[in-house]
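Participant: The following block contains a protein sequence and its predicted model.
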Amino acid sequence: MSLSRRGFLKLSAAMAGAGALGAAGCQNDGTTAEAKRVVVIGGGFGGATAAKYVKLFDPDVDVTMIDGKASHTTCPFSNLVIGGLKEIDEITHDFTALQKRGVNVVKGWVAGIDPEARSVTLEDGRSFEYDRLVVSPGIDFDFDAVEGLTPEIAETTIPHAWQAGEQTLLLRRQLEAMPDGGTFILGAPPNPFRCPPGPYERVSLIANYFKNHKPNAKILVLDPKTKFSKEPLFREGWTANYGNMIEWIGGDFGGGVTKVDVDTMTVTAGGTEYQGDVINVIPPQKAGKIAHVAGLTDETGWCPINTGTYESTIHAGIHVVGDACIGSPLPKSGFAANSQAKNCAAAIVAMFHNESPPEPSWVNTCYSLVAPDYGISVAAVYRVEDGKTVSVEGAGGVSPLGGENAEAEAGYARDWYASITEDIWGS
């Protein structure tokens, strides 16, 4: 393949902003769909993208997007907030631009979905009928998997901060109050989970904060997995930037957290008890709550879908995009959710016009900042082959070892974030 890795990274960042996923195959052909109604649940990377692009591909479709909040705070780049490199308002995006595009934005929490009546009901009693429904609820957590950890404890004492917002700020305050020489413990989740490189970027940027403000602090990562995404690159970056500040204990050595004790500020992993000054346990994950309430999940806790259209294999007329769906080999990332939603929007509009959905393709790049000026990434392109999603051999790849492109990739990471958030929530 003639495209260099550096060129691919630049191209994939540009594609996030350009919406270049085969839109020509689903342009309005002159027919109208003014009677058609699309309801979207969720205003994050998947939901907001789907709402925007259905309206972009066919302005005559009536699009309503429902979210429990008036804005979306992104999990991507929330680690920079925790590490003191950004403020939370810099990663918070409202829905004004979507409204200007003609999307009816409704603030409210969804209580239920009736697939037979094709309607969505909110907790306040309002209801919305649809011809096609897009569900992008993100993730929920299995707190029962960690003894002693509850949603209340996560909100007050041992945050997961894996849904950006108040817990992001809580964790940052805890780190700021931690004594120099103290210990930060991160309990990583088992697969599958949102943004596979995310926990390791988090400890990197916390280490950067400690290096500058609490140089005698220690970081302990307790991980149920025996390896993790971009591990050689992270390990190289940790050594280069932070010496031996970060210790990782994997599943081969009993690294998974099974118990927390708030009174003693300890966690148990592999029968060993560890004490920390600040503890960040990220529980096992599953599809967002409404997906379970609506019966869109299978025994895995995630939502099975048809490849390409993202229509549920359980309930017709309902599409699931983003972290909640079973989209493997695509990771559960913001970039993947954006790419999935564009394909889903194209498929829905094609169906409204009695056309075959365009052949889907996807692109994903997961950037991580090991330090403010030290970036790494993994990138891939996907297509459908024999009815299954597969990686395109030779496209993408991972950053080279040696750190020679680290500074440039840190810049690419920031460019990607600016581009994709402009694409989704921008004017």
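Facilitator: Happy to help now that I have it.
Participant: rest of the way, CA atoms for contacts and neighbours
Facilitator: OK.
Participant: Not counting sequence-adjacent ones, nearest residue to Ser312?
Facilitator: Ile305 (4.3 Å; CA to CA, 6 or more residues apart in numbering).
Participant: mind checking how far the one you found is from Gly25?
Facilitator: 22 Å (CA to CA, to the nearest Å).
Participant: the more surrounded of those two?
Facilitator: More crowded of Ile305 and Gly25, by other CA atoms under 10 Å: Ile305, with 22 against 17.
Participant: one more structure, for comparison:
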Amino acid sequence: MAHADLSKSSLSRRDWLTQALGLLSVAAAPSLSFAAGTARIVIVGGGVGGATTAKYLKLFNPSLKVTVIEKNPVYVRPYGSSEVLNQHATMDELQVSYDALRSTYGINFVFDTVTGFDPVARTVNTAGRQKIAYDRLVVSPGIQLLYENYAGYSESVARTAVPSGWIPGEQTALLAKQLQGMRQGGTFVIAAPPNPYRCPPGPYERAALMTEWFAKHNPTAKVIIVDPKDSFVTDQTMMLGWNRLYKFNLPTDYVQKMQDQVEVKQHSGTSMLSWVRGKDGGRTLKIDSKNMRIETEAETIKADVINVIPPMRAGQVAMTLGLADGSGFCPVDRRTFASTLQPNVHVIGDACIADAMPKSGFSANNQAKVVARAIVEELAGRSAPEPLWENTCYALAGKDYGLFVADVFKIVDGKITRINTKQRYLPLSATPAQIKLGARYQQAWLRTFTADCFT
């Protein structure tokens, strides 16, 4: 993988994973002889997880009948969508077509909304009154945002005044318009979500990209992150970028943890960017959209633009189909991602409970490939192979300041566990050239990852 060039430890991890997956592929290559044309696989959700599952099912066994049920005829990718806010991308560039999956692999698409299913008869019902039969069902419903968890907030408020934009679409466009039109010297507040949530580095990347943009277009603006958490994935490498680019002063406890590896400058004056942690009262309590105020445990902040990223749970269809437990997410068998609540159903992506694996597009893509192979093997009367997964989350602290987190996972004592023990992140001692290369990798990954899922 591209990020591996940034450190020797990443290179060795990449080499090890490549060899392991190669052996797994040879040992468990699926047979194409299973009852040609009779197995019907239905996939609910056409995002990264669903699209990748469909593609790899057909690659592993072209005779399978694969149908994707998706309510939207065009996919709008969430990964990279914050770059619409700083004018580095357009909303049109987020759109991804399903044409290649249909024409190249013969995957059938039904653009409709799932309203229920019969797990005994193995049929899925849709709003368009279709009843679609399956032998195996894969559900990749993504997330839904729990707007009402904050007093004064709702989906209606998000659509009209205080957007979230964590599921890209009209709210993303509204937020971009608000930020790019914000008055000189205005205040932008981002309310970060509690764990677990989609794209762990994402809220902090969004704050950084807008701080960089404001430095050029609105240099007296302020960016404030209010956060219920005291740490986040990539926090040290991200905040080091903030320190270097935006004169952000890291909290003392972070400086103490990092000072043996890198010099952290202390800047005089006030940075454009600030981060209010949970321990300092950063948890959001209430949104006042009329007066553009956000109330946290520590204070009430008057803002010009507020971006709320609320708590999340599995997408609504997971609730409709009875796939989620009391946590709001879907319990699964770790080896095959088969639902533990419904028979002959697999759940992948942000909606599932995957232990140490983060809720990311890369995770969904890896899970989809494991599930596709497991289904093909089980239909052919063989056991699913022991899986390995990898996840890489790229992020930007600035247009030319790239960073990442990269992990390898396997099942240990019945749980998906991170097994890489060496460097997970861009080293704090990375050179300027390595940091800039990380940003180039991020942009290349957006293209190659989309191609792997959808073409």
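Facilitator: Sure, I can see it. All figures in this text were calculated on a predicted structure; none of them were measured in a lab.
Participant: who's in contact with the equivalent of the residue nearest to Ser312 of structure 1 over in structure 2?
Facilitator: Aligning on TM-score structural alignment places Ile305 of structure 1 opposite Val332 in structure 2. Counting by CA atoms under 8 Å, 6 or more residues apart in numbering, Val332 of structure 2 touches Ala338, Ser339, Thr340, His346, Val347, Cys352, Ile353, Ala354.
Participant: at 6 Å what do you get?
Facilitator: The contact partners of Val332 of structure 2, by CA atoms under 6 Å, 6 or more residues apart in numbering, come to Ala338, Ser339, Thr340.
Participant: Quick one: residues contacting the first one.
Facilitator: Which is Ala338 of structure 2. Counted by CA under 6 Å, 6+ apart, Ala338 of structure 2 has contacts Val332, Val345, His346.
Participant: Which ones among those lie within strands?
Facilitator: The strands, defined by DSSP state E, take in Val345, His346 from the contacts of Ala338 of structure 2.
Participant: Which of the contacts of Ala338 of structure 2 are retained in structure 1?
Facilitator: Retained in structure 1 (both residues aligned by TM-score structural alignment, their matches' CA atoms under 6 Å) from the contacts of Ala338 of structure 2: Val332, Val345, His346.
Participant: Now render the residues you listed as CSV, adding distance to Ala207 of structure 2.
Facilitator: Formatted as CSV, the kept ones among the contacts of Ala338 of structure 2 follow (distance: CA to CA, whole Å):
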residue, distance to Ala207 of structure 2
Val332, 34
Val345, 38
His346, 35
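Participant: Pick the one among these closest to Gly202 of structure 2.
Facilitator: Taking CA to CA as the measure, Val332 is the one of these closest to Gly202 of structure 2, at 25.7 Å.
Participant: Alignment lookup: Asp73 of structure 2 to structure 1.
Facilitator: Quick fix: residue 73 of structure 2 reads Pro, not Asp. Match for Pro73 of structure 2 (TM-score structural alignment): Ala70.
Participant: again but with Ser63 of structure 2, I slipped
Facilitator: Alignment note: Ser63 of structure 2 maps to Asp60 in structure 1; criterion TM-score structural alignment.
Participant: you'd agree its match is up against Gly30?
Facilitator: No: judged on CA atoms under 6 Å, Asp60 of structure 1 makes no contact with Gly30 at a distance of 10.7 Å.
Participant: which of the two has more neighbours?
Facilitator: Taking neighbours as other CA under 10 Å, Asp60 of structure 1 and Gly30 compare with Asp60 leading, 18 against 8.
Participant: Next, the closest residue to the more buried one other than its chain neighbours: secondary structure please.
Facilitator: Leaving aside its sequence neighbours, Asp60 of structure 1 sits nearest to Glu34 (CA to CA, 6+ apart; 4.7 Å). Under DSSP: H, G, I helix; E, B strand; the rest coil, Glu34 of structure 1 falls in the coil class.
Participant: Cheers, nothing more for now.
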